[in-house]
Each structure stands twice: as C-alpha cells, then as structure tokens.
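Student: Sequence and predicted model, in that order:
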Amino acid sequence: MKRFGLALLAVVLLGMGTAADAAASAVAAIEAHRHLGVASCANSVCHGASQPFRDSNVQQNEFAIWQEFDPHARAYQTLTNKASQDIARKLGIGDPTQAKVCLDCHADSIAADKRGERFQISDGVGCESCHGGAELWLNAHADKDVAHADNLAKGMYPTDRPVERAQLCLSCHMGTKDRMITHRIMGAGHPRLSFELDTFTWLHPHYKIGEAWNRRKGEWNGVRDWAVGQGVAAENLLDLVVDERAGWQGIFPELVLFDCHACHRVMSGKQWGPRQGTGLGPGVVRLNDANLVMFRHVLAPVDADAAKSLLEQTRALHKATTQSREATFTAARRLRATVDGLLAKVAAFNYGPENLDAILASIEADAKRGEYRDYASAEQVAMAAQSVVVAFENDGKVDADRAAVLRARLDALYETIKNEDAWSQQRFNTALSALRAAAP
C-alpha cells in the first residue's frame, strides 16, 4: 500500500459493554496467558531474519524492523531519560522504571507470575504487548496449516480487526479508567496525547498488506479503519466523562478530557470566536470533542441524518457541562448510546472510492462553519485527509501527476499544524480548501 506525508494506515465488532469495558477486556485478553518475551520471537528462522523470506505468508524480519524503527521498542528506555525522571519526581512516584503507572504503557507490564524465563521488562512494548501472551500459540502460529482463527482461539489478540485494535491501542494512546494519562501527569511534563487508528497503524509497520494477508484475514480498508477508530475513541471519551472515579478529581472534572487549547493560549490574544458544534460562549472550558467531530464526517457517506443528530447531541453535551454533573452524565450517556448504535453500521460499510468525496465535502463544510477553531480537531482532520488521499491512490482514482499534487497539498496541510503554539485557523482552512480542490 502507498503511504506518504506524516505517516501512513473483515471487521468484527464487540457489540456488548462500554468502550471502557471493551478496552479493559482488550488489556485482559493481552494478559490472559504467559508472556514468553521478545527473545522467543527473535530467532532468525522466526521473526528475526535479516531479510524477508521469499515463500512465506509473513516477512519473517518483523523483529529486526521493530527493534530498529519502532518507538515501541524504546518505550521502556524513555523512562530512563531526564525528562521522565523529572516527571516522576514531580509526581512523587519514585523511579519511573519501577512505577506501574509508567510501565503500563511503556513496557509489557504483565504480572510477575505471567512472565516466562526469557521475558525482560526492559524490552519495552514488545510483541506480546499487542499480540497477547504466546504460551499457547507460539509454536502453532508458525505452522502454515494452522488457521488464523485457531491461533486467536489460543490467545492471540486479533489486531487485524479494527475495533479490537482500536480498543487496545486507545488503552494507552488515549487512556482508560485504569490507564489514564491524567491532567496531573501532563502538568508534570508528559506530552499531550494524540491518536488516529489508520495513521498510527502505519507509522512504523513491521508487516505488509498483500494477497497472502488478505487471504488469511480479510480485505484491508484504511478509510474504514479511520472511521472505526473515530467511533471507538468517541465512545472512550464519553465513558470516561461519566466515570465517577476516572472522570473527576475532587470538585473538578478530569481536565485531560477537555480541550487543552481552550485554556492554554496567550492571554492577550483575544482570539475567541464561535463554534457551531459547541454552542458555547467565550470563557467556557469545553470537552475535547475532536473524535465526535470526526465521527460526523465518518457518517457523511453512511447516514447523513445520523450525522445531523450527532451534531445536535454533541451540542447538548457541551451545554450540559455548563449546567450540572447530572445533566452532563445524562447527555453523555445518550450520545454514547447513539455512537454505539452507529458503530456497527460504520464497521460494516464499504468505504470505497465513490464515498471519499462525501467525506472531504463534509470536512470542508465544517471548516467554513469555523469548526476547526480547536487545534485538536484540525489535527484529526489532517490525519483523516491523509487516509482519504491514500485511498485515492490505492483505488486508482488519480494518476501519478494528480497524486503528486495531492501529496504536496497534504504536506502543506500538515505544515499548518506542525506547531500548535503557532496555530492559525485561517492558514489551515486555506490549505484544506486547496487539498479539496485537487481531489478527483
């Protein structure tokens, strides 16, 4: 698959329970079996080859790629640097390489009694952090005669399924009630979190999607991954909002759930302006609704009426946050039920080349209404635009010359969000219009 710009990106839905519960279930599934350690996968005849195998369903050099290029491999080492040590000192949690709140996302933080002889916590976010404890499927998954479904039944995590992959990734890259990067942690110096499933899937891939992959696991659809990821992230946000323990800290709500730039901006800027999607006036701290905004665009080719309803319910949630905790919970639960009811429809939808313009048109219409006054939403738009542009190429809707123009305009769009402290809605909207004008 062709990927460019900042980074490049058979759905089975978990139809029961909340997103937070699903994320907790994803972590539970990863931790269900003994973790044998990265070394168990690194043999030259397993995934540690220096070059791809010619007659294999997989490249066999995944370990080498992970070790050299994937930041997950260095996640534990990050905890040893000065910035991490400073954060830990400010939080009063001691050595970050020993603190569970850090290890949960910077390492394969499996319980001691679930660690095999070759397991090392210093390996960082290794194979089994995402693929699950390998004690039952390590040998079987190397056998070409063993079906993928059989490996899943033995504890391999279904990372090929967008919903389940989103639930697992978001458990760290967004946070759940048990794995939250709180405002307190960010106040101590932790970077702001930003995640989009399709883009982040292709940031540092250690596998290729081809005929063999599709035959075993079903056809890959990057735009559908983007769409599903937005829905799961929206559910995750709403579940945290109504969680009495995770969503509230004393008399304050958990501020990490709100838009950072609603507060963290130059005091003398006088830059406030209305946003139709919130209905709020100046001086009101607002929820970070970027994923809810994007889920409306997800729905553009699927159900336009549902997209309008989602906008109304999102506005109702914003208004409820100015009234009371009870009103906020009621509005959030109603909106959460709406998203949940639509997610299966989105996951089953065939996002093909005929649907892409509807998505871009919906995104551009929001730009004209001033919806990207919030940096977080614009950031998500850039990643969405990338997924759509890649789909144009993969679906053969553009020739080489048009593709080059689209790539250049996508890069120009990313350039406008490169520095959040120098964010300009006008520059972003201009770049977005130029990208849309070049689209087929």
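Tutor: Perfect, thanks for sending it.

Student: only C-alpha atoms for contact and neighbour calcs from this point on.
Tutor: OK.

Student: Was I right to think Ala358 contacts Val298?
Tutor: No: applying C-alpha atoms under 8 Å, one finds Ala358 not in contact with Val298, separated by 9.4 Å.

Student: Who has more neighbours out of those two?
Tutor: Under the criterion of other C-alpha atoms under 10 Å, the comparison of Ala358 against Val298 puts Val298 first, with 30 against 16.

Student: this is the other structure I want to compare:
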Amino acid sequence: MVSLGLYALEKPDVRANVCLSCHVGSDAPGQFVDHRLMAAGHPRMSFELDLFTALQRHHDEDVDYFLRKEVSTGAQVWAVGQARALERQLTLFSNPNLNMDGIFPEPVFFDCQSCHQDISDDPNYRPNAVLNPVRPVTPGQVRFNDAHMIMLLAIAEQIAPNEADALRQEIKAFHASLSGHGDRSEASEALQLTASRFATFAGSADFNRERTLGLIERIADDVVTDRYTDYAAAEQAVMAIDTLLSSMVAADQVALSEVDAIRGGVELAYDAVSDSNRYSQLALANALRDLRADVTGLR
C-alpha cells in the first residue's frame, strides 16, 4: 500500500516527518502556523511523537502486526521525535519566507512566556526570568523555544556522551547568534545537521533497560532540571518520563505493577506543569527529585 501513496508510519522517522507537518508545520501552503494564527486562537505549539501517537492510537499492535511490521520501542520513537522536531523547527526558522513578520522576527519560534507574563508597577514586584545554564541569554531578551534542544542534549548525555559537549556548544552558539554574536544562519545550519544525525542514531539505538532508566534519571537529575527555566522544556521533561516508563513496560523491561507503584510521583510532576501561566521551576524540581529516587529504586 505504500506504493499507492500511504506512509510507512511504523517507522519512527517517517511518522515524525508526517506528524510534524501539522504539529509543528512545514513550508507547504497552509501548513505554517504563525503568531497571527496563534493570536486568533490556535493552541500553543507542543509536540511529543510517542505520547501523541498513544493518545490518538487508531489500532492495537497485536501479534500479527509485529509479524508484519518493523516495530520500534516507545523510547526510540520519543528520541527520534525530539531530534526531528528540532530539525524541523530550525528548518522553518531558517526559511526567509517564514522567519520574519514585517520588521520583527516571527514570534512563533520563541518561547511564549518571554513576552506573555505579568507586568506590574508594584515596587516589590520581581520578574520571574531565571538564567539558564545552557542558554547565554540575559533577562529582557526574547528566548528561542529551545525545549527540544534541552531534551536532545539530555539524550546525547546519556546515549552518546562523546558527542554531548559538541551539541552543548552548538546550542550555546545558536542562542548567542540570536543576540548578534556570530552568524545566525551558520549556527542554525550546524545545529540542524546535528539534530538530523541524532535522529538517525536514535532510530537504531538500543534503548535497553539500563539505558532507558539512565535516561529517565538524567532528565530528572538536578543538573538537567536547572535547564527547565521555561514551561515548554518542563512540559517536555514530564511527558518524556511518562513516555519512557510506558516504553519500558511495553518492552517487558519493568513490570507494570512497579510503574504503578511510582505513578503518584509522575502525577505530582504533571501537577507542576498543569498551568503554563503558573509554572514554578522549584515545584517541578522538587517533584522530579522525588521521582528520580523512585526510578532509581527500580534498578
């Protein structure tokens, strides 16, 4: 049926590119959501491939399906989705027909809370902007939505530690280029190519029990939690942990009863990101610290 025009959606890379065309957008006519559409009521842009697949699953993957199809783990699907989402985001951002709105950069590429936050004349008011350790951006500057960068860096630190530092430097160079330090096109292209390479690598990586547990622990680690200064990245972190635990259950790497026993910790993490307008990094950090201890107990 693929020869007749259907897509081999069992392949994470194919599924990612098809889903991203709507959930993030493309340069095809009518497939790019700009900030003017957001102002008209379009929901905030968010994408997580494996969880979105599960939430709108249209069939059960039974024994016959596994015999006919090349089936990937949820962890693989998640990792490929993160890498391809970043690649697509940067591809659109590099498109001169899409990345400007009049004299301003197209706002849809940037973090919503950079602008959408409380404004007060109260002398006791304190802005809620927090410096991010992997983003050389000072308060007052509009921040690029780097949620997928932060997730991809966590993936790299766990499954490709030899390449993690280079990715970290590329992320910093990209953010610096938006502040006028360095060539923006060059920095964007370099990071885009790295994301594409990681997508290929993640699609064939072995997300075994130890590696997946290590990845969950890394996402919930204090060092990485310090990067969740913005809601979008925090949301991705919580969805990732939920997705990776579900992947482990589906792959018989951990018993469902064991995950159910720590489900309360996952729900507390979800509570911390339940409202983008009231997001508290401290509340999330506390929830993830407890959840990390629960996950370590699965070893």
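Tutor: Structure's in. What do you need? Please read all numbers here as calculations on a predicted model, not as lab measurements.

Student: what residue of the first structure takes the place of Thr229 of the second structure?
Tutor: Superposed on the first structure with TM-score structural alignment, Thr229 of the second structure falls opposite Arg373.

Student: I'd say that match and Gln425 touch.
Tutor: Yes: applying C-alpha under 8 Å as the test, Arg373 of the first structure and Gln425 come out as touching, 5.8 Å apart.

Student: Any chance you could list residues touching both of these two?
Tutor: Contact criterion C-alpha atoms under 8 Å, 6 or more residues apart in numbering; residues shared by Arg373 of the first structure and Gln425: none found.

Student: Between those two, which has more neighbouring residues?
Tutor: Set side by side, Arg373 of the first structure and Gln425 show more neighbours around Arg373, with 23 against 19, by other C-alpha under 10 Å.

Student: still on that earlier bit, what distance do you get for the match of Thr229 of the second structure to Leu413 of the first structure?
Tutor: Shown here: Arg373 of the first structure relative to Leu413 of the first structure, a distance of 15 Å by C-alpha to C-alpha, to the nearest Å.

Student: Ok, Leu152 of the first structure next?
Tutor: 40 Å.

Student: Between those two, tell me which one has more neighbours.
Tutor: Neighbours of Leu152 of the first structure and Leu413, each counted by other C-alpha under 10 Å, are more numerous for Leu413; the result is 28 against 16.

Student: Translate the more buried one into the numbering of the second structure.
Tutor: For Leu413 of the first structure, the aligned position in the second structure is occupied by Ala269, per TM-score structural alignment.

Student: The residue nearest to its match when sequence neighbours are not counted: which element?
Tutor: Setting aside the residues directly before and after it, Ala269 of the second structure is nearest to Ala287 in space (C-alpha to C-alpha, 6 or more residues apart in numbering), at 5.3 Å. Counting by DSSP states H and E, the secondary-structure element that holds Ala287 of the second structure is helix 281-296.

Student: one step back: next, the contact list for whichever residue in the first structure pairs up with the residue nearest to Ala269 of the second structure, please.
Tutor: Mapped onto the first structure by TM-score structural alignment, Ala287 of the second structure lines up with Ala431. Applying C-alpha under 8 Å, 6+ apart, we find Ala431 of the first structure in contact with 409, 412-413, 416.

Student: got it, and Thr182 of the first structure?
Tutor: When contacts are counted by C-alpha under 8 Å, 6+ apart, Thr182 of the first structure touches 254-256.

Student: mind checking what it lines up with in the second structure?
Tutor: Under the alignment (TM-score structural alignment), Thr182 of the first structure maps onto Asp34 of the second structure.

Student: With Arg165 of the first structure instead?
Tutor: When the second structure is aligned by TM-score structural alignment, the residue opposite Arg165 of the first structure is Arg15.

Student: Kindly confirm my reading that its match is in a helix.
Tutor: Yes: membership of Arg15 of the second structure in a helix is supported by DSSP: H, G, I helix; E, B strand; the rest coil.

Student: Could you pull out the helices in the second structure for me?
Tutor: Assigned helices in the second structure, in chain order: 12-23, 35-39, 49-55, 63-68, 74-93, 147-159, 161-178, 184-204, 209-219, 222-225, 231-250, 256-261, 263-272, 281-296 (criterion: DSSP state H).

Student: Which one of the ones you listed lies nearest to Leu6 of the second structure?
Tutor: The minimum distance between Leu6 of the second structure and these falls on helix 12-23, with 10.9 Å, by C-alpha to C-alpha.

Student: Superposed on the first structure, what's the mean shift for that closest one?
Tutor: On the superposed models, the aligned residues of the first structure are on average 0.9 Å from helix 12-23 of the second structure, with distances taken as mean C-alpha distance after the TM-score superposition for the first structure.
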